[in-house]
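> here is the input, now give the coordinates:
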Amino acid sequence: MPALLLAACQLPVKPVATQDDASPPAAVAPAAEAGPAEPTPRADAVARGAPPALAAPEPPPPPDPIDTGAELFDHLAENFQSPVCIKGEANRAWRKRYAGHPASFARHLEEVLPLMAYVATEVDRRGLPAEFALIPIVESWYRPAAIGPGGPAGMWQMIASTARNHGIRIQSGYDGRLSPVASTDAALDYLVDLSARFDGDWRATAMAYNAGEYRILRAFRSNGHRNASGERRLPQGLSRITYDYVAKLRALACLIAKPERHDLELPRDARFVPLARLPLPPGTSSLDQAALKLLVDARELRRLNPAYRGGRLPAGAPREVLVPANPAMLLAARDLPAAPPAGDAPARSHRVRSGDTLSGIARKYGVGLRQLYRLNDMDARSVLQVGQEVQVDP
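As a prediction, this is how the structure comes out:
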């Protein structure tokens, strides 16, 4: 049965503090020191009839997927960075803007619960702050087929060059920016890299996602510090759009974590079918054919996966989609034949030449930057050397 990536573990609720935007990140408690190792049973003890050592316990089963509004909102609130609700005019203005029509805000949230739960799970799996699960609200209100002015597309609103630089395929009949699977992988991998570059400061990371990392780094150098705040407009010299980007994320987090402060009633009682990422069945040439084999509604499958123009599956396009993980689909997917093996093509590598960049190498070979980082023990700060061999494939 194809692997399904569903929901993340639930964590204990953290207190929600209220202060300004300039507070330093909370310190991380040091890990407890390991105690002395257990002695290995001696052979003569076993010979005297001592009981054999117990086998290692079975790993716990995967957690149940998030499938209610209450589970999703509680999960997000538990994983927002403290303080969630802060003082300040910009934050107050954006809270008022989003919650100005409480019924409409709650209805919009209910409509996007399945996609939001999928992204929240992926955010948690990468160890990123839960605020990043709110970026698709700011960008597109979680509309996979959204096309913005100037060319950005998808629920993460990526421009084509940025998408290609992060391994998203764009070809005739297929635009991976409109794939919730491909675009979420690329966006979150990019946020992981940015977070490493900005020392885990989620505010600076969000600014860099909006304005570009080099613009934020130049502003830091110009200001002589690395303080990032949407409320206090730091670092100075950025556009209002970039400061508002952080303010919007903080406002949304406060509304979700403390709805009672704003006379909001979130759709906590709403139930929904979780989404799973799944390889398309072998031998299908359209989403409608895949829907028949997976026993899901064809219109819903097309709505969730608009990357395939007209619902057709062009040659060379990725064949991984989001599917409602209802019981009938799970049974149907289990009984489908496995996809044919990809073959024994040798792993590719690239010898660095003058002017090469990791993003350019990723684009040339159609892979994600994160894959290059992982295979070559690199990160966003790594510097390439002429003649260096970069592994491209696992």
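
> CA only for contacts and neighbour counts going forward, please
Fine.

> what number of residues lie near the closest residue to residue 275 other than its chain neighbours?
Spatial nearest neighbour of residue 275, chain neighbours left out: residue 324 (4.6 Å); criterion: CA to CA, 6 or more residues apart in numbering. Using other CA atoms under 10 Å, residue 324 has 23 other residues around it.

> could you also give me the structure for this second sequence? I'd like to compare it with the first:
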Amino acid sequence: MNCLRLFILLIVAVLAGCATNNTQNPYASAKKTYTAAETSRTIDLTHPPRDMWDRIRRGFAIPNLHSELTERWTDYYASHPESVLLMSQRAGKYLYYIVDELDRRGLPTELALLPFVESAYNPTAYSRAHASGLWQFIPSTGKHYNLEQDWWRDQRRDPIASTNAALDYLSYLYDFQGDWYLALASYNWGEGSVKRAMEKNTKAGQAADYASLNMPDETRNYVPKLQAIKNIIANPKKFGITLPEVSNTPYFTTVQKRDFDIDIEVAAKLAEMSVEEFKSLNASFNRPIILAEHKPTLLLPTNRVDIFNANLQAYQGRLSSWDTYRSKKGESYAAIAKQHGISLGRLRAVNGLSKKQSRAVAQTLLVPAKGARGSIQLASLEVPDADTAPTRGKTDGKKDVVVLQRKANVRTHTVKGGDTLFSLAKRYNTSVNELRKLNNLKNDKLAKGKRLRVPGTSIRG
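Reported below is the predicted structural model:
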């Protein structure tokens, strides 16, 4: 009996020692895969993900970080629900692509939350250290990962290019460090800085794990911030947070631009989007014109692609109101502006010139296109009830006005009392989903008098 009791006490002592070691150093098991159950919310894995948030929770695989800083940042984000909502709404445009890429590479889905910390999911975010984009690449690291940065565009702000570069970099850092906390610290502080801090600790006979390193405050708070966001996404109700609906479907689609220059404003109008929304997907373009010679790929919401293509086919106006001008060294900007019928302020704004610059170097400038009398405007993006060929509207002598009409088999329907998406789908030989996509509807509610686009020309009685 005494031997048995001694054996039991020995086992308890060993288990207690393991638990104590894990509490003191939560970073020790860097390569252990943690399940979603550890995030304090039960997830039903017998059904497909309900939405993107559910899908992200299922892929959590980085050890949870329990620390005072984590608690502090969790409380901070929970006390600012409006900021979390804004960041989450922005994230909705990019999450499907990012998580799809993470799944393809076998990486933890926590990394999809990193832009919350880096840029608040703002693709145009720019830091004092000259870091830019969702993933906040500095110029040198961006170039190392083949992100093109020139006068015309900056791929650090391209959602696809920057995401691929960021995941390449994070994968490299994890392979280099063998620990996600050290990899994330390296992403923020630089792999060289982290390596030197580890070597310094090792020489001093101290532990060289993440928790033991002497790091700048920004890096010290970096992983706790990510863990705080993870805590909220894992169980938003616990913190009184309501996340926006983000469907587990692609938000955007790539569209290969054809052989023509096009103004960003015109492209947005052809896609029937606001310029702000268009730029949120195509933030890499630095100028108001997208050049054909760059053979760029446009990103459009999936429900805007058919509309963009139909409008582009029917459109007969100028696609760009800008030309390029190669200036001579020492040429006056004021003289260039006067020569091309544009104000000096407008010339500077379009070309990113400061007020301190008065004379040009040998450079390419954007100037108004010859024969263009101001920006082209679409007088109407409404679809006529009858199928008609595209026609040009009247010119008022001040601006070229183009009336856009579709010649594709599309028409409009004015909602009447009693109309439902189901009844209209049946009437126009289509589906409710198609009507939602064509009209960018978020729900099934229809307002009387609203004009809806309906596909097809045949109508059931």
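
> and the TM-score between them?
Scored against TM-score structural alignment, normalised by the length of structure 1, the superposed chains reach a TM-score of 0.61; 272 aligned residues with a CA RMSD of 3.2 Å.

> how much space is there between the counterpart of the residue nearest to residue 275 of structure 1 in structure 2 and residue 250 of structure 2?
Under the alignment (TM-score structural alignment), residue 324 of structure 1 maps onto residue 301 of structure 2. In this view, residue 301 of structure 2 and residue 250 of structure 2 are 8 Å apart by CA to CA, to the nearest Å.

> can you check residue 48 of structure 2 too?
Distance from residue 48 of structure 2 to residue 250 of structure 2, by CA to CA: 16 Å.

> ok, those two, which is more surrounded?
Counting neighbours by other CA under 10 Å for residue 48 of structure 2 and for residue 250 shows that residue 250 has the greater number, 16 against 10.

> which residues touch that one?
When contacts are counted by CA atoms under 8 Å, 6 or more residues apart in numbering, residue 250 of structure 2 touches 96, 97, 302.

> SS state for it?
In three-state terms, and counting by DSSP: H, G, I helix; E, B strand; the rest coil, residue 250 of structure 2 is coil.

> aligned counterpart of it in structure 1, please.
In structure 1, the residue matched to residue 250 of structure 2 (TM-score structural alignment) is residue 274.

> ok, the residue nearest to residue 275 of structure 1 - contacts?
273, 274, 275, 276, 296.

> ok, and these in structure 2?
Using both residues aligned by TM-score structural alignment, their matches' CA atoms under 8 Å, structure 2 keeps these contacts from the contacts of residue 324 of structure 1: 275, 276.

> now, among the contacts of residue 324 of structure 1, which is nearest to residue 242 of structure 1?
When those are compared for distance to residue 242 of structure 1 (CA to CA), residue 275 wins out at 31.4 Å.

> how many residues are close by the closest one?
Around residue 275 of structure 1 there are 26 residues (other CA under 10 Å).

> hmm, it is touching residue 112, no?
No. The criterion here is CA atoms under 8 Å, and residue 275 of structure 1 misses it with residue 112 at 11.5 Å.

> wait, residue 223 of structure 2 sits on residue 185?
Yes. In this structure residue 223 of structure 2 lies within contact range of residue 185 using CA under 8 Å: 7.3 Å.

> returning to what we had before: by neighbours, which of the contacts of residue 250 of structure 2 wins?
Of all those, residue 96 has the most neighbours under the rule other CA under 10 Å, reaching 24 neighbours.

> what residues are up against it?
52, 248, 249, 250, 251.

> now do the SS call for the counterpart of it in structure 1.
Following TM-score structural alignment, the counterpart assigned to residue 96 of structure 2 within structure 1 is residue 117. Following three-state DSSP, residue 117 of structure 1 is assigned to helix.

> neighbours around residue 3 of structure 2, how many?
8.

> any idea how far residue 288 of structure 2 is from it?
Applying CA to CA to residue 3 of structure 2 and residue 288 of structure 2 gives a distance of 83 Å.
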